[in-house]
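>>> turn this into a model:
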Amino acid sequence: MKKTVINKGKIKKAREMGGFMSGVLVLSVSTVIVKVIGLGVKIPLLSVLSAGGMGYFNSAVEIYALLCVIATAGLPVAMSMIISAERERGNPLGVRQTYKTAMAVFVTLGLIGSGTMLFFAKPIAIAIGNPDAHFCIMAISPSLLFVCVSSAVRGYFQGFGYMTPTAVSQLIEALFKLVFGVWLGALAVKLGMSLPIAAGMSVLGLSIGMLFSSVYLLAVKGIRGRIFELDLCSPTPSDKMATRLLSIAFPITLSAAVIGSCRIVDMTLILRRLQFSGVPLETANIIYGSYATLALPVFGLIPSLVTPISLSVVPAICSAIEGGDTEGQKRVVNKALRLTVLLAMPASMGLSFYARPILSILFSGESVAIGIAAPLLSVLGASVMFSSLITVTNAVLQSYKKTVIPIISMAIGAAVKIILAYILIGIKEIGAYGAPLSTLACDLTVTAINMCVIEKSTPSGTETVNVFIKPLAASLSAMAVSVAVYVSMLNLLRVSDRVAFIAALVVTVFAYIAFAFIFGAISNEDIAELGIRKKQRGKRAEDHPVSHNEYTKRKENQNDGRGKNIGSP
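As a prediction, the model looks like this:
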């Protein structure tokens, strides 16, 4: 009998980790595709609009990103936390009430944000030191409403641990951005429109992508939402849902807004402080356009791949907390941190060493922009791991309701960044290098604070050897092999820089996987967990069509209090 209990416990643990890994895998794959498409947008846009036009484009995108963070960063996380807890209790009314309340709040915030960008576009553009960017700001203003609606639906499904709608909506959004963004920009240039207006037309393509994404999510919610809730049977409603949502969302939003503000700091200080050091506005805009179009998207690729881990970790930890499973919490936290370091550490090293070859392949023909951006990307590369860890550690702290800690750590990091950026960018000999250097100092500061709090104040603790030491050993070994291959091909075989880099990259990937297994950074258990969720979901009713009769029968059982809490989809 005892043996049976132990086996059941092991099966439960495996399912929990399998669900977490499944969510990470689905979103990771979609994020990779989305990021590739995102680069596919910027590469032709750079050719169409030039670095100067991309300066206008990116100025609007950064303003939008900040307002988007303020409007949407906290509520989806709060939704997933609350819905996950309501599922654990078997409370369908709490789930529905959470969704309806969140959607009302989201739509209100979206209307306010879109209206602000539309009617105050000119003052905003002047405030950031790029007056002609106001066309782009107006063009992107509807996106804020669309992304707010999308975020409400994504938060709903994430609370069930069901990441597919989020992944598909991201793909739809990216594809329509690519098609309409490039087409409208090229059309505007062909018609002889000015550069600021052509950039605005390209930005309009982003708004169209957001529109189609939100329409898809609303359709999926309408079709599948009620089927999900049939597995929950308790009639107990949740009180004061708006207060509950906002109390969780506000500190998360505040900490995320600090991150968005740092990007605005970069933009404003690069433009203004370079002019202070004697650089003309047009040249400063080209420098910023190159940095924001080439360096920042490549730098942001790895941290964005970590976002699926943070989205999956919140409902997983909340469910473990609700069930009083301390061991489950520890497993999820350490798994999330280890996956993050496994992904980000070698990427950080590689990006610093191979910045120029990477940009030369992605943006061939843009030698001037590459010459500006490559050295800046080399410095930014060192920040990749810390930036990735910020995303996950913030999510862990928020799951434990320690929402004030990310605010404090981000505020301290932002202060470090602003002070250093202001001083360094204004020094003629340093110039734009001050932006990535201040980013590195900021990310290192925030990561250190978050990790200290996780180690001391949560029941999880950190498995230092598994999380950091083993991935470090694998990364250093793989990079040693990579550099040896790269240098040998350049000096001995006399091949081009591009060919040498591609060969070194292929060798590095296989070498890293091999060293990760050798040093124990990846185990056979990690691979096995990826398949558990798929098998588990294959047996779930919500993954198959439900007939009208069965739907009615299950609904009656739910109303009679006889339904069974099957669990998450």
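>>> from now on I want contacts and neighbour counts done on CA atoms only, so please keep to that.
Noted.
>>> list the helices and strands the strand or helix carrying Val182 packs on?
Assigned by DSSP states H and E, Val182 belongs to helix 164-190. Here helix 164-190 touches helix 2-72, helix 134-159, helix 195-229, going by 3 or more Cα pairs under 8 Å, 6 or more residues apart in numbering; DSSP states H and E.
>>> now the angle between helix 164-190 and the longest one, please.
Here helix 2-72 runs at 30 degrees with respect to helix 164-190, directions being taken by axes from the mean of the first three to the mean of the last three Cα atoms, to 10 degrees.
>>> going toward the C-terminus from helix 2-72, what's the next helix or strand?
Proceeding C-terminally, helix 2-72 gives way to helix 74-89 as the next helix or strand, assigned by DSSP H and E.
>>> centre of the chain to that following helix, how far?
Centre-to-centre, helix 74-89 and its host chain are 19 Å apart (Cα atoms, centre = their mean, to the nearest Å).
>>> now swap in stretch 446-465 and tell me
21 Å.
>>> do the same with stretch 170-184
18 Å.
>>> list of residues touching it?
30-31, 33-34, 37-38, 40-41, 44-45, 198, 201-213 (Cα atoms under 8 Å, 6 or more residues apart in numbering).
>>> in the helix holding Val182, what counts as buried?
164-186, 188-189 (16 or more other Cα atoms under 10 Å).
>>> now stretch 390-404
Neighbour-count burial for stretch 390-404 flags 390-400, 402-403 (criterion: 16+ other Cα under 10 Å).
>>> here's the other one to compare against:
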Amino acid sequence: MSESSNQDTTSKPTVDAQRQMVNGSAWMTAGSILSRILGAIYIIPWGIWFGSLFFQGNALFAKGYNIYSFFLIAAIAGIPSAIAKQVAHYNALNEYGVGVRLYKLGLVLAAATGIVCALLLYFGAPIFAGDDKNVIPVLHSLAWAVLIIPTMSLTRGYFQGYQQMAPSAISQFVEQLARVIYMLVTAFVIMRVMHGSWVTAVSQSTFAAFVGAVAGLLILGVYYLRRRDEFQELVRNSSNEIIVPAKQLYREILQQAVPFIILGAGITIFQLIDQFTFFRIMRLAANYSQVYLNDLFAMFAANSNKLIMITVSLSSALAITAVPLLSEAYTKKDHGEISRQITNVFLMLEFIMLPSALGMSAIAGPLNTVFYGHQQAQLATQILEFSSYVSIILGLFTVTSAIMQGISQNKRAVRYFLVGTVVKFIVQVPAVYYLGSFGPLVATAAGFIVANYLIIRSLNRQFGLNYHAISRDTNRVLLYSLLTFAVAWVMTRLLEILVNWLGLGSGKVISLIVVLIAAAIGGYVYVYLALHSRLADRVMGSRVGRLRTLFKIK
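Next up is the predicted model:
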């Protein structure tokens, strides 16, 4: 096929598919971003109430959450994404009744895996805690969340199978809101009113995951009751030509789910590697104190990670939206549509991730001050800058692995991830030994670069990715993102000079003002360029033209 022909068939997805992807991505992006922002903003008052114990508390929080995240992914077992994919598959065949049975059977699996993993986490806490016994009560508090989150996540997956992203997004936001409120209230009472133990305060902050899960599940229940008649109507009008035994449905769920565990836990697995190797390798390099190592660990594994995951959540939203749509196209054996959707997913990822990550790097100094104060500010800022670049690679892996799952190539994706994990292990020791707190980030970037390369190469061999269309728009996105970075960086430096000249200091409030002004001006530059050049129309659809009218851009 000629290049021009290939461009015609793969550069533009079908209108319906693009509209579904954009609408779904909009809901999931809004839910993810708002949740991540809440999950980052709480750290400001939380840190104030912990005082001088802030970094120690944040390091303990990260240690507990890394282990919890792995158990949670194991408990969820990839069932929600598998359910979303299989429900979309059967819906495409007009077999809605099979999808309902899948959901009910999935509920049983979710409840069972939740109970097993919660018990393992609770009673195995002394083993998983390693050398830090303070982690034990934190893991005990997190075990409760593992009980019910699988059921909540499964229900989200069911809605996503119908391309209904609003329930998932809204429940995600409510879950985070309830969690943050509980965290802040308990932290204030324990640390400021009762002057209690900081370990107890961290344990209550992690127990907040259970409180948030209950709130999120209630929201999903309300949505399900509202749409129950709609689901029942679809079942009544199904073809009902396929009869799938329960045993086969369970087998389908598990076959799809197990690879989701490994791929869904990809970033968490790398974080666990850091948690269990960083301290040992650093002690080989020099005789550092535990407090100093905890501070370093907090800076790269908790502080910067919390902020960059805001941008990575953008790619997660795209990934969640892409899986059922790709599954539907794969079921219909429409390779042209698969190629178009993969191309569009990559372009949407670049369109959002590149300016977000580069923009965060440009304002890293004052941004770090807003959230984490002046403790080792120079090193913390440098780590946040570098982490911002690494977030692009993490976001790409989130999307590429989801694409592989959407086209039923889970085993191959797992194999590529394992290769990346081997690379991570190989690079980890020398990188941490010589680069200190930057070492884990370098090793993580190396591992995911290899995994991403292998996945993209495989996709291109099977479906012929339209590199001409991708590279054409990628060049523009990169150019506009670099201009955005330059503008935000210059504005940040000019404002810092002005603040120093006026003698206003560099506290959290002043730093927040600097961040807001620099981010707003840099963001406007990107929006203007993307709308003026019509790049936004090609990537996000024609409806972004409303923004052009709003901002009065020709």
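>>> any chance of the buried residues of stretch 390-404 of structure 1 in CSV, with secondary structure too?
Output for the buried residues of stretch 390-404 of structure 1, formatted as CSV (DSSP: H, G, I helix; E, B strand; the rest coil):
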residue, secondary structure
Ile390, helix
Thr391, helix
Val392, helix
Thr393, helix
Asn394, helix
Ala395, helix
Val396, helix
Leu397, helix
Gln398, helix
Ser399, helix
Tyr400, coil
Lys402, coil
Thr403, coil
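>>> closest to Ser151 of structure 1 among the residues you listed?
Distance to Ser151 of structure 1 across the buried residues of stretch 390-404 of structure 1 (Cα to Cα) is lowest for Ala395, with 16.6 Å.
>>> was I right to think that closest one contacts Ala316?
No. Using Cα atoms under 8 Å, Ala395 of structure 1 is not in contact with Ala316; the gap is 11.0 Å.
>>> what's Val414 of structure 2 aligned with over in structure 1?
Using TM-score structural alignment, the equivalent of Val414 of structure 2 in structure 1 is Ile407.
>>> kindly report the same for Ser168 of structure 2.
Alignment note (TM-score structural alignment): Ser168 of structure 2 maps to Thr166 of structure 1.
>>> contact partners for that match?
With contacts defined as Cα under 8 Å, 6+ apart, Thr166 of structure 1 is in contact with 27, 154, 157, 217.
>>> ok, and the most crowded of those?
When neighbours are counted by other Cα atoms under 10 Å, Phe157 leads these with 28 neighbours.
>>> setting aside sequence neighbours, what's the nearest residue to the corresponding residue of structure 2 for that one?
Under the alignment (TM-score structural alignment), Phe157 of structure 1 pairs with Phe159 of structure 2. In space, Phe159 of structure 2 comes closest to Met165 once its chain neighbours are excluded; the distance is 6.7 Å by Cα to Cα, 6 or more residues apart in numbering.
>>> tell me how far that neighbour lies from Met21 of structure 2.
Met165 of structure 2 is 10 Å from Met21 of structure 2, where distance means Cα to Cα, to the nearest Å.
>>> please enumerate the shared neighbours of these two.
Residues touching both Met165 of structure 2 and Met21 (Cα under 8 Å, 6+ apart) are Thr321.
>>> and the angle for the host helix or strand of Arg101 of structure 2 with helix 79-92?
Arg101 of structure 2 belongs to helix 96-123 when assigned by DSSP H and E. Put simply, helix 96-123 of structure 2 runs at 180 degrees to helix 79-92, going by the same axes, to 10 degrees.
>>> in structure 1, what range does the helix or strand that helix 96-123 of structure 2 is followed by match?
Once helix 96-123 of structure 2 ends, the next helix or strand along the chain (criterion: DSSP H and E) is helix 125-128. Across structure 1, the stretch matching helix 125-128 of structure 2 (TM-score structural alignment) is residues 121-124.
>>> off-centre distance for the matching stretch?
With Cα atoms, centre = their mean as the basis, stretch 121-124 of structure 1 stands 28 Å off its chain's centre.
>>> likewise stretch 55-69 of structure 1?
Stretch 55-69 of structure 1 sits 16 Å away from the centroid of its parent chain (Cα atoms, centre = their mean).
>>> so it corresponds to what in structure 2?
The aligned range for stretch 55-69 of structure 1 is 59-73, by TM-score structural alignment.
>>> give me the contact list for that stretch.
114, 117-118, 121, 128-129, 134-135, 138-139, 142-143, 146, 149-150, 202, 206, 261, 264-265, 268-269, 271-272, 275, 294-295, 297-298, 301-302.
>>> what does Lys303 of structure 2 align to in structure 1?
For residue 303 of structure 2 the amino acid is Asn, not Lys. Asn303 of structure 2 maps onto Leu294 in structure 1, with residues paired by TM-score structural alignment.
>>> nearest spatial neighbour of that match, chain-adjacent residues omitted?
Nearest to Leu294 of structure 1 is Ala373, by Cα to Cα, 6+ apart, at 6.3 Å.
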